[in-house]
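>>> Pasted the sequence and its predicted model underneath.
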Amino acid sequence: MTRLSASDHWHADGTFKVAPKLFYQLYSIHGHIHGRTFPLLYAFLPGKSNDIYSEFFDVVQQHISKHPASITIDFEAAVSNVIKQKFPSTTVTACFFHLKQNLWRKIRDLGLISLFLDDSQVRIQLKNFAVLAFIPTDHVIEEFERLEEESLGSIN
């Protein structure tokens, strides 16, 4: 926990496939130390609710001497809410890998995989949605609507 306290930036995420049957997930926190990222904390958690994450981060807080400047997480609302509550001065950022993973799931759920793979124009249009992560917040809705309009034209 000393090294976790020394890290100004954390990456936190859960994984489900490796958790023993008694638990729901293995949650890990990685920290930046001297320009490198190391796994610093592992915990088996029984679920992924606000209450479970709240209890987990309460225990983490009891064993660290300072809060990180930032934490990168996936798009899980419960984790985001709890971190913002427990670490109010910490900047919470979302992971670009998870954004792209969520976009791929949406493409799959909409039945667009064949079209995505077969039509380079559709592929480019749909991949452009990931770029929204780099647009200033006050322009995201406008750019999303523009991309949506262009994409619908490509798909129809």
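The structure has been received and is ready for your questions. Predicted model, so just to flag it, every value in this text is computed and none were measured.
>>> going forward, measure contacts between C-alpha atoms and count neighbours the same way
Will do.
>>> Not counting residues beside it along the chain, what's closest to residue 12?
residue 29 (4.4 Å; CA to CA, 6 or more residues apart in numbering).
>>> Could you confirm the one you found falls within a strand?
Yes - assessed with DSSP: H, G, I helix; E, B strand; the rest coil, residue 29 lies in a strand.
>>> how about the strands of the protein, start to end?
Taking DSSP state E as the criterion, the chain carries its strands at 9-15, 25-33, 36-45, 70-73, 91-94.
>>> Distance to residue 61 added to those strands, as JSON lines?
Formatted as JSON lines, the strands of the chain follow (distance: least, CA to CA, whole Å):
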{"stretch": "strand 9-15", "distance to residue 61": "14"}
{"stretch": "strand 25-33", "distance to residue 61": "13"}
{"stretch": "strand 36-45", "distance to residue 61": "12"}
{"stretch": "strand 70-73", "distance to residue 61": "14"}
{"stretch": "strand 91-94", "distance to residue 61": "16"}
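>>> before we go on, here's another structure to hold up against the first:
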Amino acid sequence: MGMPTHIVAVGGVVENEQGQVLLVKTVHGGWVYPGGQVEAGENLITALAREIKEESGIEVEVLDLIGVYSNTGVYKWYDGVTDVPTKVMLDFTCKSVGGELCTSEETLETRWIEKERALDLITAAAIRTRYQAYLDFKERPGYMEYVTNPVFEIKLERTI
């Protein structure tokens, strides 16, 4: 067995002063809250602010950790050959501090929506589950292990 390989990603539920949340419509995943992979040498906070700005045009202040997630499913990439590594994802609440809504190479549409209505648009099971964790968030972050392939299945769930 070689060195372990993980993809580290961050997600941000961005709130504006009206209490709405930011959603972006991606090419592959439909409507999601923004986020993406942390690059080599980049910290989580900087990575999340960069991803949100790139995907939506909105500048944020990163606030609270909502949850930590492991997607431990083993499956092939779109090419049918490459193994997809385990993903570790950290979701945070964020506050909008500037910028203008826009789209990017990754996003077809961006919008503010009432936080209670976001689940009307989010279809991916893992993203719906993680967004629900945001809605249910009290004081302590959660940890969840799940797989998304062949079907979404929660393997472990607890607070940390």
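That came through fine. The structure displayed is predicted, hence computed values, not measured ones.
>>> Superposed, what's their TM-score?
Here the TM-score for the pair of chains, by TM-score structural alignment, normalised by the length of the first structure, is 0.25; 74 aligned residues with a CA RMSD of 5.6 Å.
>>> picking up where we left off before, reformat the strands of the first structure into JSON lines and put mean neighbour count and distance to residue 103 of the first structure next to each item.
As requested, the strands of the first structure are exported to JSON lines (neighbours: other CA atoms under 10 Å; distance: least, CA to CA, whole Å):
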{"stretch": "strand 9-15", "mean neighbour count": "20", "distance to residue 103 of the first structure": "18"}
{"stretch": "strand 25-33", "mean neighbour count": "19", "distance to residue 103 of the first structure": "23"}
{"stretch": "strand 36-45", "mean neighbour count": "15", "distance to residue 103 of the first structure": "26"}
{"stretch": "strand 70-73", "mean neighbour count": "20", "distance to residue 103 of the first structure": "16"}
{"stretch": "strand 91-94", "mean neighbour count": "16", "distance to residue 103 of the first structure": "14"}
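>>> wait, which of those is closest to residue 116 of the first structure?
Nearest to residue 116 of the first structure among the strands of the first structure is strand 91-94; the distance by CA to CA comes to 25.0 Å.
>>> so which of the strands of the first structure gets nearest residue 123 of the first structure?
Closest of the strands of the first structure to residue 123 of the first structure is strand 91-94, at 23.4 Å (criterion: CA to CA).
>>> Who are the contact partners of residue 62 of the second structure?
Shown in contact with residue 62 of the second structure (CA atoms under 8 Å, 6 or more residues apart in numbering): 12, 45, 48, 49, 92, 93, 94, 95.
>>> wait, is it part of a helix?
No - assignment of residue 62 of the second structure by three-state DSSP gives strand, placing it outside any helix.
>>> Could you check how far it is from residue 69 of the second structure?
Look at residue 62 of the second structure and residue 69 of the second structure: by CA to CA, to the nearest Å, they are 18 Å apart.
>>> circling back to that earlier point, among the contacts of residue 62 of the second structure, which ones are in strands?
Secondary structure assignment by DSSP E places 12, 92, 93, 94, 95 of the contacts of residue 62 of the second structure in strands.
>>> Turn the residues you listed into TSV, columns for neighbour count and distance to residue 112 of the second structure.
Putting these into TSV (neighbours: other CA atoms under 10 Å; distance: CA to CA, whole Å) gives the following:
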residue	neighbour count	distance to residue 112 of the second structure
12	32	13
92	22	17
93	19	15
94	24	14
95	20	13
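>>> ok, back up a step: would you check that the residue nearest to residue 12 of the first structure makes contact with residue 15?
No - counting by CA atoms under 8 Å, residue 29 of the first structure sits too far from residue 15 to count as a contact (11.5 Å).
>>> Could I get the buried residue list for the longest helix anywhere in the first structure?
Ranked by residue count and defined by DSSP state H, the top helix of the first structure is helix 140-155. If you call a residue buried by 16 or more other CA atoms under 10 Å, then helix 140-155 of the first structure has these buried ones: 143, 144, 147, 148, 151.
>>> rewinding a little: from residue 153 of the first structure, how far out is the residue nearest to residue 12 of the first structure?
Distance, residue 29 of the first structure to residue 153 of the first structure, by CA to CA: 42 Å.
>>> got it, and residue 147 of the first structure?
Distance, residue 147 of the first structure to residue 153 of the first structure, using CA to CA: 10 Å.
>>> and what of residue 146 of the first structure?
Plainly put, residue 146 of the first structure is 11 Å away from residue 153 of the first structure if you go by CA to CA.
>>> Residue 32 of the second structure contacts residue 25, correct?
Yes - counting by CA under 8 Å, residue 25 is a contact partner of residue 32 of the second structure at 6.3 Å.
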